[in-house]
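>>> Sequence and predicted model, in that order:
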Amino acid sequence: MNPSKRELKRRNLLLGAAATAAAGGALAGVAAFSTSRAPAAGLQKDLLSRDPKASKTAQAVYRLLVGLEADARAGRRRGTLMGQHAEVHNERYNPEYGDHSGPKPPGYYYRKPRDITGKLPAFLELDLGPGYQQQGWGVGEPRDYSRAAWPARREFWTYTNDVVDLALGVWHGLPRADDGSYNPTGTERLWNGTKTVLPENGGAPAGLVGMSFHQPWPGSPVKSYEQTLRRNAPSAKDPGWIDRVLTPGTAEHAALLLDLSFLADHLGHLAAHDVPVLLRPYHEMNSLGAEQSFWWAGLEPRQYTALWELLHHYLVGSRGLHNLIFVWAPTAWDGVHGGEPWDFYPGGEYVDVVGVDDYSGTPDRPFDPGGWTSTWHRGLADYGKPRILAESFHVPLGAAQRTTLDQAPWVLWTVWGDGLTAKNSDADVRRTYDDPKTITGGRESGPAGVQWPTLHDGTFEEE
């Protein structure tokens, strides 16, 4: 159904000039929105401007992303990395999750594109939080990065070990030579008599890795999705709670640091094995309504940016993690899912990549009739960072959309978990993965002219 003239007028009022901006202006890097924090003078060229100690491999991954972005802005799109999110906690423990009833092996939705197309995604994002309805943080098998703070031999925390193993396996390959890390064969027998089997990907570097952290509210005794929601956090009844979270010396602040130390321990093991990670924390901060918003949504901009800066300083400064590429991703500012996010931008000194979680429309009924996802792509241009579609239920090139990535040349496009099979036909997935300008993963794949191993020694240079 075509939108009415009244609806189009409402959308244009909401989006301003973005809904009608020319595609050529978008490719030139001209955004229709103004940002409250000073826009970048140009495209950020390297990671060292944010982290002078960034690892060589993290620098190489960022150069790849910024090279794809620079080409897109110049009107010569080289390619878009195809990404897939995997919720390992749901794959392992929720029998109703996914495309059939019953438990799935960890990494089920990393492997699924290959089942359909013969090709793996070029990027896998994993979720360390929120936990699976368990008391306190914990882990499965005891590991050296678990420390005494995290009780081990916890069956419903085994997925955190799988998250680390999958990240290592995408970056270094599965199976792989024993490099001193855990689970190099992909098969691990667990303390409760079961075993975990990770998907093989050719035994060589196969793509890039990301991590999100659906953090339950600091101090929450139970770690689960319900505790990530704003309606269940103390802030729902106590407006002063978040300021205590941000204030050193308070019990609330100590609880925040405990959560961040759980994240840092797992990221630190990846850093020790030279795995660069696109870290996407505190996403969808501009969500409207408290019912399904996360506890970090609904904050004042000063509170949100302080929270982001605190996380950055803790991970990079206090914990010395220099394998990170920070991704800021609001939800689509369509006036229904989200409001304008600009005041929540932490600033270029804390962000490397900008993106959007887009659930505002579908390929056959896009929010912006001028081009599906183009509104959000234009709106992020002024930040001078690589732009990614961080979450979508849909692949970009299905039956209803054949030119999405020409109209909005995202550097990376990630499909959310079971959305791959719930919202897309196999033909849509094949059309996307077989397109000559989408970049897929696996031993033999990689960006045009670049093989994944080239990134591993940190020597990748923009073509």
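Structure received.
>>> hey, let's count contacts and neighbours off CA atoms from now on
Fine.
>>> May I have the secondary structure class of residue 406?
helix (DSSP: H, G, I helix; E, B strand; the rest coil).
>>> For the closest residue to it other than its chain neighbours, give its distance to residue 327.
Spatial nearest neighbour of residue 406, excluding adjacent residues (C-alpha to C-alpha, 6 or more residues apart in numbering): residue 77 at 7.6 Å. Residue 77 sits 21 Å away from residue 327, going by C-alpha to C-alpha, to the nearest Å.
>>> Looking at those two, which one has more neighbours?
Taking neighbours as other C-alpha atoms under 10 Å, residue 77 and residue 327 compare with residue 327 leading, 27 against 20.
>>> Presented hereafter is structure B, for comparison with structure A:
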Amino acid sequence: MRMRGRVQLIGAGVSGALLAPLTLWATRSGDARLKSRLVPTDLGERDPEATPAARRVYAMLAGLENDARRGRATRTVIGQHVELHNERYNPEYGDYRGTKQPGYYYGKARDITGHLPGFVEVDLGPGYHEQGWAVGETRSYSRSSWPGCRPHWGYADDAVDLAVGVWAGLPRPEDGSYNPSGTRQDCSSGTEVSLPHNGGGPAGIVGFSFHQPYPGSPVKGYEQTLRHNSPGAQDSGWFARVVTQGSAEHKDLLYDLGYLADHLQYLSERGVPVLLRPYHEMNTAADKDGFWWAAQDPAAYRKLWRITYDYLVGSRGLHNLIFVWTPNSWDGHFGLEPWKYYPGERYVDIVGVDDYSDTPSRPFRGERWTEFWYRGLEQYRKPRVMAESFHVPLNSDQKRTLSKTPWVLWTVWGQSLTYDNISSPRGKNTPADMKRTYSSPQVITGSDGGKSGFDWRSLNKT
């Protein structure tokens, strides 16, 4: 009663001339608060030499984020991670027994829904249990230290070829990789390899992850990415030496980064911007089986990220990169709070999460699915992405996910799109789930000869 009387008194006793400045102050105050929450839209604020294409891609994603922060209707780019090394060489991988053509799960989304993903992330690591870094054929990015025509290394070529093809179109003219027909011969096996066609024009945006085996690892494979198999499992000082200039371990790190940079340079020379997501899931708990860079001293981890940034951008002059930082979901069990691992504003463009802590049917802590991570990342003035998930965002259990948590990008992990394991071959997503997501007006899909939720040519300008 007192509050209602007070409001009435103010309204009755204060002239309109006095109320107007108060209203204006409130409006300006609200505008200032909103402005402080909006994300920068120019990648040039972080990298003044950023390529025009990288700036356009970042501006698009930042615009989607700002629409969400303003409370406007917005959209999410649907993405698909592609494990090329498993598609090429692991017959037990995926929804049928046998090796697959590269980009199998890129094309699989279209097979079921009629639409391609609008974002594809491929992995340059970890290798396939072979000695040393290598690539399958001699390319302009295959310096002499990466010997050509090694078994099980053609997938590294496929990774960069798929990235170029998603950005510029498949099939594409011969440039030393794929023929105009869209096929090439793998030099080590002699088999014909082909990537999915996507209409021959700009079809989406691309990203790279790098499941890097520990620096100095003679064998390159997934087992060598894990902390318990790295020297750090027995030597508490090993990680500190990795980030200490002049040490043997630091030289091993730079050698590995040279392998990454050579491939990224090939993409840079062809005008392809890349969302680069290094050293993810760094906040995995120490008693869990994380990567060699996880559960380390936060200051040393931040140094690792900055070394990588300075090498790629500074030493190698790669300005086609958009840096993505993605911790594990911090559920207190598998992943811990990640904030101390944040590399810093000038080293990160996009923030996100790898979410395996909750499912559509059982959201974390009983809250809305993915909302705990979405709100947690709001403190950073960066676009927010769901970097890894087993599930498409819109499904029979959760139909309003993108209304409540409008991530600018949502990526489904590899074979989980259609396949889980032998005991559950249906996978994480039903065809109905996939169709509901890919046909939603809230989702931006990839182009396929004109069918698209976005004009990708507007980003890929020559």
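Perfect, I can see it now. The structure displayed is predicted, hence computed values, not measured ones.
>>> ok, back up a step: and the residue nearest to residue 406 of structure 1, helix, strand or coil?
Quick answer, by three-state DSSP: residue 77 of structure 1 is coil.
>>> Surely it touches residue 408?
No - the criterion here is C-alpha atoms under 8 Å, and residue 77 of structure 1 misses it with residue 408 at 9.9 Å.
>>> Relative to structure 2, what is the average displacement of stretch 58-65 of structure 1?
With mean C-alpha distance after the TM-score superposition for structure 1, stretch 58-65 of structure 1 departs from structure 2 by a mean of 0.2 Å once superposed.
>>> repeat for stretch 158-169 of structure 1
Mean deviation for stretch 158-169 of structure 1: 0.4 Å (mean C-alpha distance after the TM-score superposition for structure 1).
>>> residues in structure 2 aligned with that stretch?
Mapping stretch 158-169 of structure 1 onto structure 2 (TM-score structural alignment) gives residues 154-165.
>>> Just give me the residue closest to the centre of structure 2.
Central residue of structure 2 (C-alpha atoms, centre = their mean): residue 387, 5.0 Å from the mean position.
>>> For my notes, confirm residue 356 of structure 1 occurs in a strand.
Yes - counting by three-state DSSP, residue 356 of structure 1 falls inside a strand.
>>> The alignment partner in structure 2 of it - how many residues pack around it?
Using TM-score structural alignment, the equivalent of residue 356 of structure 1 in structure 2 is residue 353. For residue 353 of structure 2, the neighbour count with other C-alpha under 10 Å is 24.
>>> How about residue 353 of structure 2: what's its closest non-neighbour residue?
residue 326 (4.7 Å).
>>> any idea how far the equivalent of the one you found over in structure 1 is from residue 174 of structure 1?
With TM-score structural alignment as the criterion, the equivalent of residue 326 of structure 2 in structure 1 is residue 329. Per C-alpha to C-alpha, residue 329 of structure 1 is found 30 Å from residue 174 of structure 1.
>>> Kindly report the same for residue 427 of structure 1.
Residue 427 of structure 1 is 28 Å from residue 174 of structure 1, by C-alpha to C-alpha.
>>> Check residue 193 of structure 1 too.
23 Å.
>>> These two: which is more packed in?
Between residue 193 of structure 1 and residue 174, counted using other C-alpha under 10 Å, residue 174 has the larger neighbour count: 25 against 6.
>>> What segments of structure 1 are helices?
Along structure 1, counting by DSSP state H, helices occupy 5-15, 23-27, 56-73, 88-93, 108-117, 158-172, 241-245, 251-272, 301-312, 374-379, 404-407, 419-422, 426-434, 452-456.
>>> My guess is residue 241 of structure 2 contacts residue 249. True?
Yes - here residue 241 of structure 2 reaches residue 249: they are 5.9 Å apart, a contact under C-alpha under 8 Å.
>>> For residue 454 of structure 2, which non-adjacent residue is closest in space?
residue 444 (6.3 Å).
>>> I'd guessed the one you found sits against residue 456; true?
No - using C-alpha under 8 Å, residue 444 of structure 2 is not in contact with residue 456, being 10.3 Å away.
>>> Looking at these two now, which is surrounded by more residues?
residue 444 (27 against 22).
>>> For that one, which residues are in contact?
Going by C-alpha atoms under 8 Å, 6 or more residues apart in numbering, residue 444 of structure 2 touches 75, 76, 77, 78, 118, 438, 452, 453, 454.
>>> change it to 10 Å
Contact analysis of residue 444 of structure 2 by C-alpha atoms under 10 Å, 6 or more residues apart in numbering lists 75-79, 115-119, 204, 408-409, 437-438, 452-455.
>>> Name the residues contacting each of residue 444 and residue 456 of structure 2.
Counting by C-alpha under 10 Å, 6+ apart, the residues touching both residue 444 of structure 2 and residue 456 are 118, 204.
>>> ok, residue 399 of structure 1 touching residue 428?
Yes - taking C-alpha atoms under 10 Å as the definition, residue 399 of structure 1 is a contact partner of residue 428 at 6.2 Å.
>>> Does residue 177 of structure 2 touch residue 184 like I think?
Yes - counting by C-alpha under 10 Å, residue 177 of structure 2 touches residue 184, with 7.0 Å between them.
>>> rewinding a little: residue 399 and residue 428 of structure 1: who's more crowded?
Counted by other C-alpha under 10 Å, residue 399 of structure 1 and residue 428 do not tie: residue 428 has more neighbours, with 21 against 15.
>>> quick one, what contacts residue 196 of structure 1?
So residue 196 of structure 1 contacts 92, 105, 106, 158, 159, 162, 183, 186, 187, 188, 189, 190 (C-alpha under 10 Å, 6+ apart).
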